[in-house]
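Enquirer: got a sequence here, can you model it:
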Amino acid sequence: MSDEFHVDLDHLDQLVARLSGLAGFLRDHLAELERKVADLDAGSWDGIAAAAYTDAHRQWATAASEFVDGVSDMSDAAKRAHGHYTEAMTLNLNMLRGK
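Expert: Next up, the predicted model:
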C-alpha cells in the first residue's frame, strides 16, 4: 500500500456548502410549487382528471421531499466527515510530536 491517503478539507468544506445550498434551493422551490398547486386545487377543477393529478402530485411531492432529505443528509455526513478528518489529523500530529 504505497499510495498516500489524502483528504482535501477545503474541498470537503465546499461540498458541504454546495449540498446545503442545493437542499435549501430545492426546499424553497418545492414550497413555491406546493403553493401554486394549492391554488389550483382550491379552484374549480374537479372530476377524475383532478383526482388523478392530485394523487400523482402527492406521490411526486413525497419523492421530491425524500430527495431533498437525502441531499441534506449527504451534507450533514460530509460535515461530520470533515470534523472526523480534522480530529484525526490533530491526533496524528500530536502523536508525531510526542504529545
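Enquirer: contacts, neighbours, all on C-alpha from now
Expert: Will do.
Enquirer: how close does Asp69 get to Ala81?
Expert: Using CA to CA, to the nearest Å, Asp69 is found at 18 Å from Ala81.
Enquirer: before we move on, what about Leu40?
Expert: Using CA to CA, we find Leu40 at a distance of 43 Å from Ala81.
Enquirer: got it, and Ala61?
Expert: On the measure of CA to CA, Ala61 and Ala81 end up 30 Å apart.
Enquirer: got it, and Asp73?
Expert: 12 Å.
Enquirer: quick one: common contacting residues for the two?
Expert: Common contact partners of Asp73 and Ala81 (CA atoms under 8 Å, 6 or more residues apart in numbering): none.
Enquirer: next, the second sequence, to be compared with the first:
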Amino acid sequence: MTDQYRVDLAHLDAVTAKVAALNSFVTDSLTELDQRIATVQSTWNGAAADAHATAHAEWVAAAARMTEGLDKMRAAAAAAHASYESGTAANLAMLGRSGQVAQ
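Expert: Coordinates of the predicted model:
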C-alpha cells in the first residue's frame, strides 16, 4: 500500500479553535438576545406575548442543544489531537527517534 495516512495537527488545532470561537459567538449572541427579549417581555402581555414566550423558550432550548453539540465537537477534536500526538510520539520512540517531529 503506497498511500500514507497523515493528520495535519496544525489544521486540526485551527478547526478546534474555530469551533470554540463559533460556540463563544453563539453563546454571547444568545445572552444578548435573551436580555433584549426579557426587556420586551417585561412590558408585553396577552395571548401574543404568551405565544412568543413559549416559542422563545423552545428556541432557547434548541440553541442550548446546538452549543452543547459545538462543545462536544470541540472536545472531540481536541481529544483527537492529543491521541494523534501521543501516537506519533509512541511511534517515534519505538523507532528510536524520540523528540523528533514527524513530517
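Enquirer: quick check: TM-score for this pair?
Expert: The TM-score (TM-score structural alignment, normalised by the length of structure 1) is 0.93; 98 aligned residues with a CA RMSD of 1.4 Å.
Enquirer: so where is the longest helix along structure 1 in structure 2?
Expert: The helix that spans the most residues within structure 1, counting by DSSP state H, is helix 48-96. Aligned by TM-score structural alignment, helix 48-96 of structure 1 falls on residues 47-95 of structure 2.
Enquirer: so how far is the matching stretch from its chain's centroid?
Expert: 4 Å (CA atoms, centre = their mean, to the nearest Å).
Enquirer: also stretch 77-97 of structure 1?
Expert: Centre-to-centre, stretch 77-97 of structure 1 and its host chain are 24 Å apart (CA atoms, centre = their mean).
Enquirer: what comes up buried for it?
Expert: Neighbour-count burial for stretch 77-97 of structure 1 flags Ala78, Lys79, His82, Tyr85 (criterion: 16 or more other CA atoms under 10 Å).
Enquirer: who are the contact partners of the second one?
Expert: With CA under 8 Å, 6+ apart as the criterion, the residues that contact Lys79 of structure 1 are Leu12, Asp13, Val16.
Enquirer: relative to His52 of structure 2, how far out is the residue sitting furthest away from the middle of structure 2?
Expert: Centroid-distance maximum for structure 2: Gly46 at 38.0 Å, with CA atoms, centre = their mean. Applying CA to CA, the value for Gly46 of structure 2 to His52 of structure 2 is 10 Å.
Enquirer: one more: Asn91 of structure 2?
Expert: In terms of CA to CA, Asn91 of structure 2 sits 58 Å off from His52 of structure 2.
Enquirer: return the set of buried residues in stretch 4-21 of structure 2.
Expert: Buried residues in stretch 4-21 of structure 2, counted by 16+ other CA under 10 Å: Asp13, Val15, Thr16, Val19, Ala20.
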